[in-house]
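Peer 1: Just to be clear, the model below is a prediction. Sequence and coordinates:
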Amino acid sequence: MALFSAQEAEYLSGPHVAPTRLAEIDLPSGLHRLHEGVGRISVNGHEWFGITTPGGLQLVDMEMVEDPRFGQAASVVITLGGITASAWKEIKSMAREIEGRRCDLYWSAWNPEYAEIEISPKKYFPGKISAPSLHRQGIGVRYATFTIESVWQSQNYPFGGEWSSTGQQKRYPGDMGGQFIGVKVHETFNG
């Protein structure tokens, strides 16, 4: 199945395409749908709030997903601004409950001429929230950063064994698959 339909691919080849990223964050206080643009937008029956929406969390920054180094899982850091003092205290007190909750990131195409979504949001990064990091400066600046870890994050831990025949026997008794680990093998083909 193609990622984009023929109509969407044709739109993407046009001169006025503005990408927008959206975040659907499942916090203990409820599901928050935020986008990195301005104002409110309605997409597929859901309302997404932008950075100028007063009185709530605002998605201020979202890093790009980078191809991780070998042995690491991909992650994205998002910054939520516009946090009131009570919301800041709530995030601080509920940090343990926030950790591990769902946060899905979406990509969409926005038509700036008509101020409407041209391509429905496509999930590009399903993830889980790590522990939030709270920041404040003076009495008026408060924001929180969340690292959104990919579903492969748990694969970063070592397996807890040795790559040897003995280690393989401890993990799987009777398995002879590790008997040649670390042994130099020389093969001669006759034929």
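Peer 2: All right, it came through fine.
Peer 1: From here on, just use CA atoms for contacts and neighbour counts.
Peer 2: Noted.
Peer 1: Tell me how many other residues surround Val76.
Peer 2: By other Cα atoms under 10 Å, 18 other residues sit near Val76.
Peer 1: That one and Ile25, how far apart?
Peer 2: Applying Cα to Cα, to the nearest Å, the value for Val76 to Ile25 is 13 Å.
Peer 1: buried stuff in the longest strand anywhere in the chain?
Peer 2: Assignment by DSSP state E gives strand 116-129 as the longest strand of the chain. Residues of strand 116-129 classed as buried by neighbour count (16 or more other Cα atoms under 10 Å): Ile117, Glu118, Ile119, Pro121, Phe125, Pro126, Gly127, Lys128, Ile129.
Peer 1: Put this next to the previous one:
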Amino acid sequence: MITEADKEKLRAPHIARAWFLDLQLPSGRRRLHTGDSQVTIGGYTWEGVVDPLGGTLVTLSEIQEARFGTAPIVRAVLSGAPVAFLKEVWDNDAEGARADLYWAAVDGETGAVLIDLTLLFEGRLTAPRFVWAGPGKSRVHIGIGIESINAALNFPSPNMDWTPAAQRARWPGDRGLDWVGSDIIEEYKA
């Protein structure tokens, strides 16, 4: 929630947003941000994944706010990342790893934090995939998705058949599901 004081801070010139990812890989916890060096914010040290001199870049897809009934996903593509990092994400079966996405507002000139870390949404990593790009599709990048923990919200639970017959098989004599979807009319008599 952005307060009135935060809105006033956001009216200043040269405001930049920064993205932070708290990633819990099987090999250990990594705190990453979309900058080029280590920063300390929110009481933690975050390592930058962008190296403009080394050619490492991260692109993030459009980020949607999590709303009731929706499960947003953010796609990230890492290009030129160090082989050790790519290997860690690829080899450690990172699919399903906890990945919480935060943002902060900073002054682009001084680097001062204007709005501290704010949790955008709690998520999980999708399976990493290779993304081929460049002339002749010769350059390879790695792509991951960070999907909201509510991504499976609208899927039925496994091994549960919600029909009247299945309910009676689970609980003999139970007729509770016989009336699901039926119009009920109550008549009051004086």
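Peer 2: Cool, got the structure. Keep in mind it's a predicted model, so treat the numbers as computed, not measured.
Peer 1: Next, the TM-score between them, please.
Peer 2: Once superposed, the chains reach a TM-score of 0.73 (TM-score structural alignment, normalised by the length of structure 2), with 186 aligned residues with a Cα RMSD of 3.6 Å.
Peer 1: circling back to that earlier point, out of the buried residues of strand 116-129 of structure 1, which comes closest to Gly138 of structure 1?
Peer 2: Using Cα to Cα, Ile129 is the member of these that lies nearest Gly138 of structure 1, at 26.8 Å.
Peer 1: Val113 of structure 2 maps to what in structure 1?
Peer 2: Using TM-score structural alignment, the partner of Val113 of structure 2 in structure 1 is Ile117.
Peer 1: Quick one: average offset of the helix ranked longest in structure 2 versus structure 1, please.
Peer 2: Longest helix of structure 2, by residue count under DSSP state H: helix 83-91. Superposed on structure 1, helix 83-91 of structure 2 shows a mean distance to its aligned partners of 4.4 Å (mean Cα distance after the TM-score superposition for structure 1).
Peer 1: Identify the residues contacting that helix?
Peer 2: Leu25, Ser27, Pro128, Ile142 (Cα atoms under 8 Å, 6 or more residues apart in numbering).
Peer 1: do stretch 3-10 of structure 2 as well
Peer 2: Ala105, Leu114, Ile115.
Peer 1: do you know how far the last one is from Leu32 of structure 2?
Peer 2: Right, the one you point to is Ile115 of structure 2. Applying Cα to Cα to Ile115 of structure 2 and Leu32 of structure 2 gives a distance of 18 Å.
Peer 1: Could you count how many residues lie near the aligned partner of Pro158 of structure 1 in structure 2?
Peer 2: Aligning on TM-score structural alignment places Pro158 of structure 1 opposite Pro156 in structure 2. Look at Pro156 of structure 2: counted by other Cα under 10 Å, it has 10 neighbours.
Peer 1: what about Pro156 of structure 2, which SS state?
Peer 2: coil (DSSP: H, G, I helix; E, B strand; the rest coil).
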